[in-house]
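Novice: I'd like to go over a predicted model; first the sequence, then the structure.
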Amino acid sequence: MKKLFLGRQIRSLRENAALTQRDFAERLGLSTSYVNQLENNQRPVSAPVLLSLSEKFSLDISSLSVDDNDRLLAALQEVFADPVFAGSVPGLQDFKMVCQNAPDVAHGLVRLHQAYRQTSEQLATLDDTLARDESLARPTPYEEVRDFFHFENNYIHDLDVAAEALSQAIAPAGRVFARDLVAHLETRHGIAVQRRRSGEDAGQIRTYDKSARTLVLNEALPESTIVFQLAHQIALLEATDIMDAVLKDAKFQSDDAIHVARIGLANAFAGALVLPYGAFLRVARETRHDLDLIADRFGASLEQVAHRLSTLQRPRMKGIPFFFARVDRAGNITKRHSATKLQFARFGAACPLWNVHRAFETQGTIIRQLAETPDGSRYISLAAHVIKKSGGYSGPVLHYAIALGTEIAHARDLVYCDDLDLTRTAAFEPIGISCRICERLTCPQRSVPPLNRAITIDSNDRRLIPYTIR
C-alpha cells in the first residue's frame, strides 16, 4: 500500500483555520514537531490522523487519492524524456516529491517545455527574423485551454452544481427536452428560438442575435445536438459570473485563450444541465455503464455520454475514473481527458495499437480491447466510430472515433466485461502512450525511436523496425 503524503493540503487546512502549528497540533492531539513533519512531507499521514483531520477540519477523504498527481507526474516525466535533459533525468521519487511539495513548479516546467517545443518546431520552418517574434514562444490558445481543463480534472465544481440545480428546476422528471429549454429561454430571457434549414453555410449550428432576441438553430442537426446547443446558450446567459471567476483565476496568456476557455466552460455547463450529475451517476450505476442505455435514458449522443462519464469527479460523489478521447482519421487527439493513470501524450499521435483506430472500420458498434501499458496497468478500452451530419446530401459530414476506458479493477461495474476472460494474460494487448516516449523496444508498429534512447542501424540486417534501440 502506498504511503500518503499530504503536506500541502494539511498546511492549507491549518492556514485556512488561522491556527499556528502548536494550536493545530493541540486540536488533533498531536505534537507540534509531528505536525511540522507532516506539513513538510517528512512523514506519511496515518489512518487515525486522517480521520481526525476529517472530523475536526472537514477534510474530504473521498477526494484524496495516491494517484491525484498522476497527470502532473506523467506530464513532468514526458518533459524530462526530451533529449535536451539527457544525462540529468531525476528519479521517480524526485518527480513525486516535486509534484507533491511544489506542484506550481512542476506546472511551470511543463509550460516552459511546451513553449520550448513549440518554438523549436517553428524554428525548423521559419527564418531567424520570424523566430524572434515573442508570440512564437506561447502555446496556442487551444493548447493552453486543453491543458487547463486537463489539470482541473475536467470538472469545474461551481459550474456543475449550478447547472444541476437549473436542470432540476427546468425538468424535475430528470430528462431535459428541447421544449423545456426553449420555454426557459422564452420565459426568462424573452428569446425566441427558431429552427431553420441552413442556407449556403451548411456548417452553421447556432446563431444568436442579441438585438433581435432570437436564437436560430440548424434544424438538420440531431436532437441531442439541438438540446446541447440550447443549453450552451443558457450557460452564456446565466453562468457568466461563475465563468468570469474561473477565467480570472486561470490567468490565461491571451484574449483568444480566454474566449476559447469561455466556450469550453459553457460546454461544461451545458453537459451538466443536460446530464445532471446525481441523476446521471445513478443511471450509470444502474445500467452498469451501458453507453447505449444511458444515451436512450437522457436522449443524448454516445459522445456526450462518454465525455460526461469522464467528468464524474465531484468530491464525496465520484464515479468510476475513466479516460476519454476523441480521435480523427489522421490519429490526432482532438479531445482528451483521463482520471486514470493512463495519460495521453501531449505531443504526437496516439499509439497505433490502441483500438480507437480500429473503430473507423466499424459503424454502429462499440468495440472492446483489453490493454496493458508499459507500467503494467491494465485497462478495458471501448471505442466507437461517430458520424456527424449537419445538412443534406451535400452537407459536411464529420468522421471521428471516441474512446472510453478504465482500469480493469472496475470490471465488475461494466457490462462490457461480463464475457471477457480477465485472468488470461495473453488477452491483454500491449499498448503505449506514443512512440516518442514508449518503452516497448520491439513493437512492430513503432513509427519513431524513443527520444531518450540511442539507435543502431545495420545495412546488412533488415527487420520490421529498421534500427535497433539501445
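Specialist: Cool, got the structure.

Novice: can we go C-alpha only for contacts and neighbour counts from here?
Specialist: OK.

Novice: Just the strands from the stretch 201-350 of the chain, written as ranges.
Specialist: Here the stretch 201-350 of the chain has its strands, by DSSP state E, counting those that start in this stretch, at 206-209, 214-218, 323-327, 333-338.

Novice: so which of those gets nearest Arg197?
Specialist: strand 214-218 (5.6 Å; Cα to Cα).

Novice: Give the other helices and strands that that closest one contacts.
Specialist: Here strand 214-218 touches strand 192-196, strand 206-209, going by 3 or more Cα pairs under 8 Å, 6 or more residues apart in numbering; DSSP states H and E.

Novice: Show me what counts as buried in the first one.
Specialist: For strand 192-196, the neighbour count (16 or more other Cα atoms under 10 Å) marks 192-193 as buried.

Novice: And stretch 206-218, by the same measure?
Specialist: Result for stretch 206-218 [16+ other Cα under 10 Å]: buried residues 206, 214-218.

Novice: tell me how far that stretch is from the chain's mean position?
Specialist: 31 Å (Cα atoms, centre = their mean, to the nearest Å).

Novice: how many other residues sit next to Lys96?
Specialist: Here the number of neighbours of Lys96 (other Cα atoms under 10 Å) works out to 18.

Novice: just to confirm, which helix or strand has it in it?
Specialist: helix 92-101 (DSSP states H and E).

Novice: Put this next to the first one:
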Amino acid sequence: MSGSVILALVDTFNFDLSELALDGAGKVSVDLQEILNDPIFTENKVLTQEIKIAATNAPNISKAFLDLYRMFQKSREQLGEVDNALKDHETSLAPLPYEEVRDYFHYTDNYIDALDRAAEAFALSLPRSDAGRHADMVDYLLKTHGVKVVMRKDKPGSSTLRAYDPTTKTIHLNAASSMATNLFQLAYQVGLIEQSDLIEQLLDDAAFHTDVARDVCRMTFANYFAGAVVLPYSEFAQAAKEQRHDLENLAFQFDASLEQVCHRLSNLQRPGEKGIPFYFVRIDQAGNITKRHSATTLQFTRFGGGCPLWNVHHAFQSPGEILRQLAVTPDGIQYLSLAFVQTKRVSGFKSPVRKYAIGLGCEIKHAGHVVYADDLDVTEVKNFDPIGTSCRICERIDCFHRSVPPIGKQIVVDHNKRGSVPFKIS
C-alpha cells in the first residue's frame, strides 16, 4: 500500500498511526523523528505521519538514512573539536563496534529466538540437586566437557570475574563474586562451548561491518545465552506473573541479580508468549546510557542527554531503595517507572566500585499487574511527572529544568524580563 493511500485512509477514518504497536518500524520511526528535528532539516519539514510511513514501507532506506546521519554527526563533532586532520575515512566513519551491536539488538527487540530456546532447553535438561544450580553447573561442566571449575581468591582489587584456560580446561572464578555472578559466568562458558555453531550462524546473518563488531557480538550472544539459562523463558515469565513482577522475589527465586531480572523482563518478547512490554535502561553516574532496551513506545535518546525529571537520575541519591514514579511523556502516554542503584564491587575496601542506576518501567495500563503500583493513585493526572526524551527534542516549552533550547524552535530573548529559563520559545 502506497504512502499516499495510507495518508488518505488516516484523513478519512481519523486513524492515529501511533496506536500501532512499536515494532521494529516503530523504533526506526522514533529515531528518524529525533534526527529530523536537527536544524539542518528546517527547510524540509517532514510530517510525523510521513516518517512512520517511510519507516514501515522502506525500512532499509530509513536505516541507511540513520547511518548517514550518524556519520554526519560524527564528522561534525570532529570538526567542532578542530582536529588537525581527519582520521582515515573508513576508520572515522564506520560504525563503532559497540554502537553497531547495540543497534542490532535494538532493532531485533532484544530477543533472539533460536538462542533463547536453546538456553531454555539447556536449563530444563540440567540435572538439579539440593546443592543448588551453581553446584549443578559445576558438576555438569566436569562430567560433560571435562572442564574443571576453581574458585580463586585473587589479590584485593582484582577485577577478573572469569578466566578460562583451554589447555587445562579449567575455569577460574573469583571467589569474592556473588553467587549470581558466578552462575552467569558458568552459563556463559557453556554457551561458548555448546552453542558455537548457532552463534556463528547468527553472526553471519547479522553481517557486521568489522571483525571487532563481530567479536563484540559473539560475547553479547554468549551473555544472552547465559541470561536465558539463569532465567529460562517460560518458567521465568510464569513466575513474573505470579509474583506480580516483584523484582526482589524473582531475584531470590532464580539466584539472579536485580539487574539480570530487569533485563530479562524487558526482553520477554517471544511470539505467542510475550510478557508485559517493559523498558530497561542502565545509566552511570555521569548520565551515560550503558545499556538500553525498550519494548514500550518510550525510546531513549541516541544523540543527546536524558531528562533530569526522570527518576532513574535520582536513584543515586537513594541507594538501597526502589524508587517509584508516575510519569507522562509529551505524547500523553503514562508510565510506571522504577529505579534503583546497583553497586558492583569485586572485593575489599580498595577495590574499584561501579555504581549504576537501573530503570525499569511500563505503560500505566499494565500497572495492575505490577506490585509496585498497588498504593499509587494512577487515576489522578496531577500525580504524573512530565518527563521527556531529552531537552533538544522535548516539546515542553515551559519546563523549569530545560537545559538547552529545543531543536527546530524559534528562540525569543526579552532583555527586559528574565524567567527561570533565559529565553522564550515560539
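Specialist: On my side now, so go ahead. Remember, it's a predicted structure, so these values are computed and weren't measured experimentally.

Novice: coming back round to it: next, format the helices and strands packed on strand 214-218 of the first structure as CSV and append distance to Gln343 of the first structure.
Specialist: Conversion of those to CSV gives the following (distance: least, Cα to Cα, whole Å):
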stretch, distance to Gln343 of the first structure
strand 192-196, 40
strand 206-209, 33
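
Novice: Of these, which is nearest Phe85 of the first structure?
Specialist: Judging these by Cα to Cα, what sits closest to Phe85 of the first structure is strand 206-209, at 47.3 Å.

Novice: Determine the set of other helices and strands touching the closest one.
Specialist: strand 214-218.

Novice: matching residues in the second structure for the strand it packs on?
Specialist: Strand 214-218 of the first structure lines up with residues 170-174 of the second structure when matched by TM-score structural alignment.

Novice: Mean deviation, that stretch versus the first structure?
Specialist: For stretch 170-174 of the second structure, the mean deviation from the first structure after alignment is 0.8 Å (mean Cα distance after the TM-score superposition for the first structure).

Novice: Residues contacting that stretch, please?
Specialist: 147-154, 160-165, 182 (Cα atoms under 8 Å, 6 or more residues apart in numbering).

Novice: Farthest pair within these?
Specialist: Spatially, the most separated pair among the contacts of stretch 170-174 of the second structure is Val147 and Asp154, at 20.4 Å (Cα to Cα).

Novice: distance of Val421 of the second structure from Asn249 of the second structure?
Specialist: 44 Å (Cα to Cα, to the nearest Å).

Novice: picking that back up, Val147 and Asp154 of the second structure: which is more packed in?
Specialist: Val147 (20 against 16).

Novice: center of the first structure - which residue?
Specialist: The centre of the first structure sits closest to His337, judged by Cα atoms, centre = their mean, with a distance of 2.0 Å.

Novice: State the distance from the residue opposite that residue in the second structure once aligned to Phe278 of the second structure.
Specialist: Under the alignment (TM-score structural alignment), His337 of the first structure pairs with His293 in the second structure. As for His293 of the second structure, its distance to Phe278 of the second structure is 8 Å (criterion: Cα to Cα).

Novice: Find residues that contact each of these two.
Specialist: Contact criterion Cα under 8 Å, 6+ apart; residues shared by His293 of the second structure and Phe278: Ser266.

Novice: Map Gln78 of the second structure onto the first structure.
Specialist: By TM-score structural alignment, Gln78 of the second structure lines up with Gln122.

Novice: Glu242 of the second structure too?
Specialist: Using TM-score structural alignment, Glu242 of the second structure lines up with Glu286 in the first structure.

Novice: can you tell me how far its match sits from Asp104 of the first structure?
Specialist: Distance from Glu286 of the first structure to Asp104 of the first structure, by Cα to Cα: 40 Å.

Novice: quick one on the thing from earlier: select, out of the strands of the stretch 201-350 of the first structure, the one closest to Phe57 of the first structure.
Specialist: Closest among these, using Cα to Cα: strand 333-338, at 29.7 Å.

Novice: The equivalent of Ala74 of the first structure over in the second structure: how many residues sit nearby?
Specialist: In the second structure, the residue matched to Ala74 of the first structure (TM-score structural alignment) is Val30. Number of residues near Val30 of the second structure (other Cα under 10 Å) recorded here: 20.

Novice: Equivalent analysis for Pro422 of the second structure, please.
Specialist: For Pro422 of the second structure, using other Cα under 10 Å, the count is 12.

Novice: Please apply the same query to Ala401 of the first structure.
Specialist: Neighbour count of Ala401 of the first structure, defined by other Cα under 10 Å: 23.

Novice: Wait, a strand at it?
Specialist: Yes - counting by DSSP: H, G, I helix; E, B strand; the rest coil, Ala401 of the first structure is located in a strand.

Novice: Can you find the partner of it in the second structure?
Specialist: In the second structure, Ala401 of the first structure lands on Ala357 (TM-score structural alignment).

Novice: One more: Arg111 of the first structure?
Specialist: That one, Arg111 of the first structure, aligns with Asp67 by TM-score structural alignment.

Novice: Just give me the neighbour total for its match.
Specialist: Quick note: Asp67 of the second structure (other Cα under 10 Å) scores 16 neighbours.

Novice: which SSE is it in?
Specialist: Assessed by DSSP H and E, Asp67 of the second structure sits inside helix 59-80.

Novice: what distance separates that helix from the centre of its chain?
Specialist: So, by Cα atoms, centre = their mean, the centroid of helix 59-80 of the second structure is 21 Å from its chain's centroid.

Novice: which outside residues touch it?
Specialist: Residues outside helix 59-80 of the second structure that contact it (Cα under 8 Å, 6+ apart): 25, 28, 31-32, 35, 54-55, 86, 92-95.

Novice: quick one, strands of the stretch 301-426 of the second structure?
Specialist: With strands called from DSSP E, counting those that start in this stretch, the stretch 301-426 of the second structure shows them at 323-328, 334-345, 353-363, 385-386, 411-412, 424-425.
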